[in-house]
Every structure is written in C-alpha cells, then in structure tokens.
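Student: Need coordinates for the following:
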Amino acid sequence: MNRFRDRRDAGRRLGARLDRFRGRDVIVLGLPRGGVPVAAEVAAMLDAPLDVILVRKLGLPFQPEVAMGAIAEGGIRYLDQDLIRNCGVTDPELAEVEAAEWRVLEAREAALRPGRRRLALAGRTVIIVDDGIATGATARVACRAARDLGAAHIVLAAPVASGDTLATIVEADEIVCVSTPTVFRAVGEHYEHFGQTTDAEVVAALDEAVSRISGRHPEGRRP
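Tutor: Prediction:
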C-alpha cells in the first residue's frame, strides 16, 4: 500500500504531480478541514493563492458517516438519489439533515474566513484539493460550486482516491491523483498519521498563504 506519512507529506507528493501549473494563473482551494494542510503544501509549491471551498457532507440519518449528498457555499447541492431511495430516506428526514448542515456551513465560513473575502474564481484555473476521495460526494459538489462561481478550468486533486469513484466524477475538467489503490476502504488507512485538523490550523494555513502572496505583491494587490 502506498502510504503517506501525514497530510503535509501527501501535499508535497501531490504538488509534484501538479508542477506543470507552477507560474500559471491558478488558485488552490482546500476542502476543510483535512484537505487544507494538503492544499497548503500544493499552493506553496506552485506559489499560488490558497483559499477554502466550503462543503458539507449530507450523511444518512441513521448512518451519518455515509454520504447521501453534499452542499457547498453558493447554494450548491448534490444528492445521491439512488442511495436516498434505496435507503428509504424521507423528504422530511433529508430536509432536517440539510438544514442542520447549512447552519454548520455558515458557522464554518465565519470561523475560517474571519474578516476575509472569498477569492474571486471567475475566469481562473482552480485546483480543488482534498486529503482523499472515497464516495466523491463532497468533491463533486465542490467542483459544481467552483463552476458556479465562475471557474474556467477545474482540476480535482487528491493524494489518494477510489478509482471506481473517480470514474463517476464528471464535474472536474481533469483529475490528478497520486494513488488509486485497488482496495479502498477509508482515506485514513493510507496515512501513517491522520489526526483531525483544527479550525485554528486551517486559519493559520490561510494566513500563511496570504503573507506569502503579499510578499510577492508588496503593494498589497491580490492576484
């Protein structure tokens, strides 16, 4: 099994696969929280701006770890209608889960972007990064959100992913992945250290990226 030491190691190895984007007009977006340390390494290697794209999984009411869909900033939603139907999820149950996750998403935006506006994506190449792709629900809705926000070209990137899942993702213009193991059960199995990322770590990564870009543009202009 191709394992990563931690998310930073995974980000460096993923960044090497994305080197062709160095010096180009790209924005790197990390999926909070675990995708942000990976994205931060990628952004640093490409010397690109870093932001988050806020997505929340919609878990089954009786099995929250299983995604029946996802929502993203900008009012974007994706639903796995086959799973919802097969599991007998009712409209009121779906509405309750979705309302709760919208509240969390709004709170997360306030926590992760304190006093900071979302980077403009219109006309840009956007690299969306997560620490791994299992069901693909959050990845798909993130790509849809980026497209809705005007991204011209979307690259979905992850250190590890289920090959079967990647074959179903049509929302990205291209997909870059370091490892697609034949047997894929959980993202964490492919890391030696896979601790939970905190909001404070996400904010620190975003602040560091702003300082890096500001150093390149001393007048304070954002790319």
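
Student: For the rest of this, base every contact and every neighbour count on C-alpha atoms.
Tutor: Noted.

Student: Val155 belongs to a strand?
Tutor: Yes - secondary structure of Val155 (DSSP: H, G, I helix; E, B strand; the rest coil): part of a strand.

Student: Just the buried positions in stretch 121-136, please.
Tutor: For stretch 121-136, the neighbour count (16 or more other C-alpha atoms under 10 Å) marks 121, 124-136 as buried.

Student: Quick one: the residues you listed as JSON lines, columns for secondary structure too.
Tutor: Formatted as JSON lines, these follow (three-state DSSP):
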{"residue": "Leu121", "secondary structure": "coil"}
{"residue": "Arg124", "secondary structure": "coil"}
{"residue": "Thr125", "secondary structure": "strand"}
{"residue": "Val126", "secondary structure": "strand"}
{"residue": "Ile127", "secondary structure": "strand"}
{"residue": "Ile128", "secondary structure": "strand"}
{"residue": "Val129", "secondary structure": "strand"}
{"residue": "Asp130", "secondary structure": "coil"}
{"residue": "Asp131", "secondary structure": "coil"}
{"residue": "Gly132", "secondary structure": "coil"}
{"residue": "Ile133", "secondary structure": "strand"}
{"residue": "Ala134", "secondary structure": "coil"}
{"residue": "Thr135", "secondary structure": "coil"}
{"residue": "Gly136", "secondary structure": "coil"}
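
Student: residue contacts, the most centrally placed residue in the chain?
Tutor: Centroid check for the chain by C-alpha atoms, centre = their mean gives Leu31 as the closest residue, at 2.6 Å. Contacts for Leu31 (C-alpha atoms under 8 Å, 6 or more residues apart in numbering) come out as 52-55, 128-130.

Student: Check Arg12 too.
Tutor: Contact analysis of Arg12 by C-alpha under 8 Å, 6+ apart lists 38, 41-42, 45.

Student: One more sequence to fold, the one below, so I can look at both together:
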Amino acid sequence: MFIDRLDAGTKLAQALKDHPLVQKIALADRLVLSIPRGGVVIGKKISIQLNSRHDVILVKKLGAPFQSELAIGAIAETGQPFIDQSLVNQIRVDDSYLREEINRVRAKIAMYKTKFRQDKELNLAAHLTILVDDGMATGETMKAAIAWLQGQEKTHSKTYHLSPTTYLIVVPVAASNAATDIRALGVELVCLEESSDLTAIGQFYERFDQVTDEEVIKLLAKN
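Tutor: Next up is the predicted model:
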C-alpha cells in the first residue's frame, strides 16, 4: 500500500538506485519517460532521485464500450493504434465504436503534445530508458509504449541508442497477468506490488486523486 504517488515514486527510486543497469549507465545516458498523467508524478520523483533526464511519452488507452477503464488497446505517440484483438473479439466491439474511440484518443494525444511538450518531438537518445506509470491493470498502455519505442529504434537506429535490453519498466503495482505479459516481451519489470486480484490501481493507494493537466505542466517545467 502506498500513501500517494509521491510515496510510490520515492520507494521506486530507492529500489532503482541499487539496480545493476542504473548503476552502470552514466547519468547523461539515462532517460525517464512517464505516461501521463499519473505516471508523471512518479516519474518526476524518480528522475530527481536518479539525476536523470525526464519527459513524457504520449500513450493513452482505448476504453471498452460502457467500461472505459477496461483497455482494449492503446494509441501511441504518433497516432499508431495497438489493439488487443482477442479482447475486442471477446466482448464484441464493433468497428464503428473502435474507429470513434481511436479518433477520440488521437485527438487527446495531439492536445497533450501541445500542452505538455509544445509540439516538440520526443528526444529518445539514451542508453537506458525507464518507462514509468502509476500502475498496470491490463498492461495494454505499457505494451503500446514499448512497441512504439521499439519501432522508433528500427526507424532511427543511427540516432537513438535503444534496444530491448536497455528498457526498465517501472510501476508501483501491477496485476499479475499484466506483469507476466510485460516480462514476456523480453524487457525487465521493476514492480513493488503484484496482485492476482487487482480490480483497480487506486486500491493500492491511500490517496489516488486525479492528476490534472496543470499539475503535469508544472512538473515538466521543472525539468
């Protein structure tokens, strides 16, 4: 149980300080990427403790019909959709809903890019990329972030120093199934609490208030 996101960030930063990958990579070659909005509070705390560069990676989940908290996929930074087709088929999501949800989330990401990064592209040059969120229920958002970064690695291999072995996926809490899925991608997961009966990320926090856009902007302004 965590008091709030700051408490979770402090505990994760402490765990990361002794991590072999963190210890062997120079400060200038570390990059902390947070998933807005809740992940930014935690990622900022980690970046301060590790003296590392910090930014946001703009990835947002696609919500299921009548159950927006259930992720049926996610949209990545450049608008690319990553769909959990088996879940879409299982709950019978129709094509028109999926198109509308993709367009809605793409618009949200475009807005975030303007608000949070002033429309600047993400600088991915790093030897160690630490991906941070405030928790993983299905893992779909994190999977999309990883897939997008790996795609950028292939496209910009001469510019970005990225490979699957240089990723650390960092969350305070995760559903056991989501944690297993992430590890199956060949990346390392640092997670303080794994639960087989997780129903909501907020159940692992005493305070889990919604993080506002304004709070994110203030945190990023301190980079």
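
Student: sorry, back to before: for Ala151 of structure 1, state which of the contacts of Leu31 of structure 1 is nearest.
Tutor: Closest approach between the contacts of Leu31 of structure 1 and Ala151 of structure 1, by C-alpha to C-alpha: Ile128, at 11.0 Å.

Student: show me the contacts for the counterpart of that closest one in structure 2.
Tutor: Residue correspondence to structure 2 (TM-score structural alignment): Ile128 of structure 1 is matched to Leu131. Applying C-alpha under 8 Å, 6+ apart to Leu131 of structure 2 gives the contacts 32-35, 167-170.

Student: switch to 10 Å and redo it
Tutor: Contacts for Leu131 of structure 2 (C-alpha atoms under 10 Å, 6 or more residues apart in numbering) come out as 31-35, 39, 43, 56-57, 142, 145-146, 167-171, 189.

Student: Over to Arg140 of structure 1?
Tutor: For Arg140 of structure 1, the contact set (C-alpha under 10 Å, 6+ apart) comprises 55, 69-72, 77-78, 156, 166, 168-172.

Student: Looks to me like Ala43 of structure 1 is in a helix.
Tutor: Yes - counting by three-state DSSP, Ala43 of structure 1 is found in a helix.

Student: how long is stretch 175-194 of structure 2 from one end to the other?
Tutor: Its start and end residues considered, stretch 175-194 of structure 2 measures 6 Å (C-alpha to C-alpha, to the nearest Å).

Student: out of the contacts of Arg12 of structure 1, who's nearest Ala152 of structure 1?
Tutor: So of those, ranked by how close each gets to Ala152 of structure 1 (C-alpha to C-alpha), first place is Val42, at 19.6 Å.

Student: what residue of structure 2 takes the place of that closest one?
Tutor: When structure 2 is aligned by TM-score structural alignment, Val42 of structure 1 is paired with Ile46.

Student: Can you tell me, leaving aside adjacent residues, what's nearest to its match?
Tutor: In space, not counting the residues next to it along the chain, Ile46 of structure 2 is nearest to Ala13; the distance is 4.9 Å by C-alpha to C-alpha, 6 or more residues apart in numbering.

Student: For the one you found, which three-state class applies?
Tutor: Here Ala13 of structure 2 is helix, with the state taken from three-state DSSP.

Student: What residue in structure 1 is paired with it?
Tutor: Matched by TM-score structural alignment, Ala13 of structure 2 corresponds to Gly15 in structure 1.

Student: Let me see the contact set for its match.
Tutor: Gly15 of structure 1 sits next to 9, 21-22, 38-46, 157-159, 176, 178 when contact means C-alpha under 10 Å, 6+ apart.

Student: got a winner among the contacts of Arg140 of structure 1 for most neighbours?
Tutor: In terms of neighbours by other C-alpha atoms under 10 Å, these top out with Val55 at 28 neighbours.

Student: ok, back up a step: would you mind giving the buried residues of stretch 121-136 of structure 1 as CSV with distance to Val210 of structure 1 added?
Tutor: Compiled in CSV, the buried residues of stretch 121-136 of structure 1 are given as follows (distance: C-alpha to C-alpha, whole Å):
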residue, distance to Val210 of structure 1
Leu121, 16
Arg124, 18
Thr125, 18
Val126, 17
Ile127, 17
Ile128, 18
Val129, 18
Asp130, 20
Asp131, 21
Gly132, 25
Ile133, 27
Ala134, 30
Thr135, 32
Gly136, 29
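
Student: Closest to Arg108 of structure 1 out of these?
Tutor: Relative to Arg108 of structure 1, the closest of the buried residues of stretch 121-136 of structure 1 is Asp130; by C-alpha to C-alpha it sits at 16.9 Å.

Student: what's the distance between that closest one and Ala161 of structure 1?
Tutor: For Asp130 of structure 1, the distance to Ala161 of structure 1 - C-alpha to C-alpha - is 10 Å.

Student: need the contacts of Leu31 of structure 1 in CSV with distance to Glu192 of structure 1, can you?
Tutor: Below are the contacts of Leu31 of structure 1 laid out as CSV (distance: C-alpha to C-alpha, whole Å):
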residue, distance to Glu192 of structure 1
Val52, 25
Ile53, 26
Leu54, 26
Val55, 25
Ile128, 23
Val129, 19
Asp130, 17
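
Student: Checking these against structure 2: which ones persist?
Tutor: Contacts from the contacts of Leu31 of structure 1 that recur in structure 2, judged by both residues aligned by TM-score structural alignment, their matches' C-alpha atoms under 8 Å, are 52-55, 128-130.
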